[in-house]
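> any chance you could fold what I've pasted below:
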Amino acid sequence: MENVDDVKGAVLLFDGVCNLCNGSVQFILKHEKNSELKFSAIQSQAGQELLAKYNIDPAQTNSVILIKEDKIYKESDAVAATSLFLKFPYSLGQYLKVVPPQIRNAFYKGVANNRYRWFGQKESCMLPTPNLRNRFLQ
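Below you'll find the predicted structure:
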């Protein structure tokens, strides 16, 4: 495993047992511009180390979290910032920022709070395929 202190670029922390979150990671992998984004399940050792390193309360992680150049993006800000890694037209998600944060985060929280009920969950975190293993921090 790559040491979290040595991670370069951006890391997307996601709920590894959430079907919606896993589907989102698969979508990103399919539509990304290049392979610079790394991923880590929040439940993994690396995910927990990143939460500690950036002083993010694990009890407050009902969100995808993007760490890019030592800056933390949460909730809809993380979605908008992550869209910059995607090919057109998905990169247009960056323009979510024109919607006031109170509105977009209320929508985000509504989905986040109901994600298990609406999309289900796995009993354990997904295992990346061998050709993608280097993109996932364990």
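> from here on, contacts and neighbour counts on C-alpha atoms
Will do.
> who are the packing partners of the lengthiest helix in the chain?
Using DSSP state H, we find that the single longest helix of the chain is helix 101-119. Secondary-structure packing of helix 101-119 (3 or more CA pairs under 8 Å, 6 or more residues apart in numbering; DSSP states H and E): helix 19-31, helix 75-83.
> for Leu12, find the nearest of those.
Proximity to Leu12 (CA to CA) singles out helix 75-83 among the helices and strands packed on helix 101-119, at 8.0 Å.
> one more, for comparison:
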Amino acid sequence: MQPRQAYSYRNDPSVPDFTDDHPIIVFDGECIFCSGWVNFVLRHDRQGRYRFITAQSPLGEALYRHYGLDSRNYETNILLDAGIAYLKSEGSFRMAAGLGFPWTLACVFRVIPRRIRDPLYEVVARNRYRIAGRRNNCFVPTPEHRARFLA
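Below is the predicted model:
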């Protein structure tokens, strides 16, 4: 992915307008592993910081294309925080840090160079359907969490 300016998607006519006043996690809504991560975040995000978008939604697909990612084979979640996209291991560590203590402790793994941790992330991402399976339908939030999902 090419680094982009913060909020660059606002100037991309192919990306629909959306509310970006909270950090946003864009995830593969058909992946049981990814949906499990979202459920984990929903349980532990006591401040209700995060908003969510499924990669399969028109907005999710547009964001993947905007960042030069494959909009059909979602091998990374995207964390949009203050308009900046974080991918792979960096995105995951930042997501965990946003949950507060004790999840911020996961950031100790950031001492591992990205050239080592991102390939490990990619192995899991490529095999996520084999590891956890795939849903027939996209992730559907519970009524109590529906307001935190965009698009």
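> would you pull the TM-score for this pair?
Here the TM-score for the pair of chains, by TM-score structural alignment, normalised by the length of the first structure, is 0.88; 135 aligned residues with a CA RMSD of 1.7 Å.
> could I get the helices and strands packed on helix 101-119 of the first structure as CSV with distance to Val64 of the first structure and mean neighbour count?
Listed next are those as CSV, based on distance: least, CA to CA, whole Å; neighbours: other CA atoms under 10 Å:
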stretch, distance to Val64 of the first structure, mean neighbour count
helix 19-31, 8, 16
helix 75-83, 6, 22
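> reformat those helices as CSV; add distance to Leu13 of the first structure.
Formatted as CSV, those follow (distance: least, CA to CA, whole Å):
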stretch, distance to Leu13 of the first structure
helix 19-31, 10
helix 75-83, 10
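> select, out of those helices, the one closest to Gln43 of the first structure.
helix 19-31 (12.7 Å).
> mean shift between the closest one and the second structure?
Once fitted to the second structure, helix 19-31 of the first structure is off its aligned match by 0.6 Å on average (mean CA distance after the TM-score superposition for the first structure).
> whereabouts in the second structure does that helix align?
Here helix 19-31 of the first structure aligns to the second structure at residues 32-44, judged by TM-score structural alignment.
> which residues sit against that stretch?
Here stretch 32-44 of the second structure makes contact (CA atoms under 8 Å, 6 or more residues apart in numbering) with 27-29, 48, 99, 128-129, 131-135, 139, 145.
> which of the residues you listed are buried?
Phe27, Asp28, Gly29, Leu99, Arg128, Tyr129, Arg134, Phe139 (16 or more other CA atoms under 10 Å).
> give the contact list for the fourth one.
This means Leu99 of the second structure. Val41, His44, Asp45, Arg46.
> distance check, the third one against Ile78 of the second structure.
As judged by CA to CA, to the nearest Å, Asp45 of the second structure and Ile78 of the second structure stand 17 Å apart.
> now do the first one
Taking CA to CA as the measure, Val41 of the second structure falls 14 Å from Ile78 of the second structure.
> and for the second one?
According to CA to CA, His44 of the second structure stands 19 Å off from Ile78 of the second structure.
> same deal with the last one?
Computed as CA to CA, the Arg46 of the second structure to Ile78 of the second structure distance reads 21 Å.
> once you drop chain neighbours, what's closest to Leu50 of the first structure?
Ranked by CA to CA, 6 or more residues apart in numbering and with sequence neighbours excluded, the top spatial neighbour of Leu50 of the first structure is Val4, at 6.5 Å.
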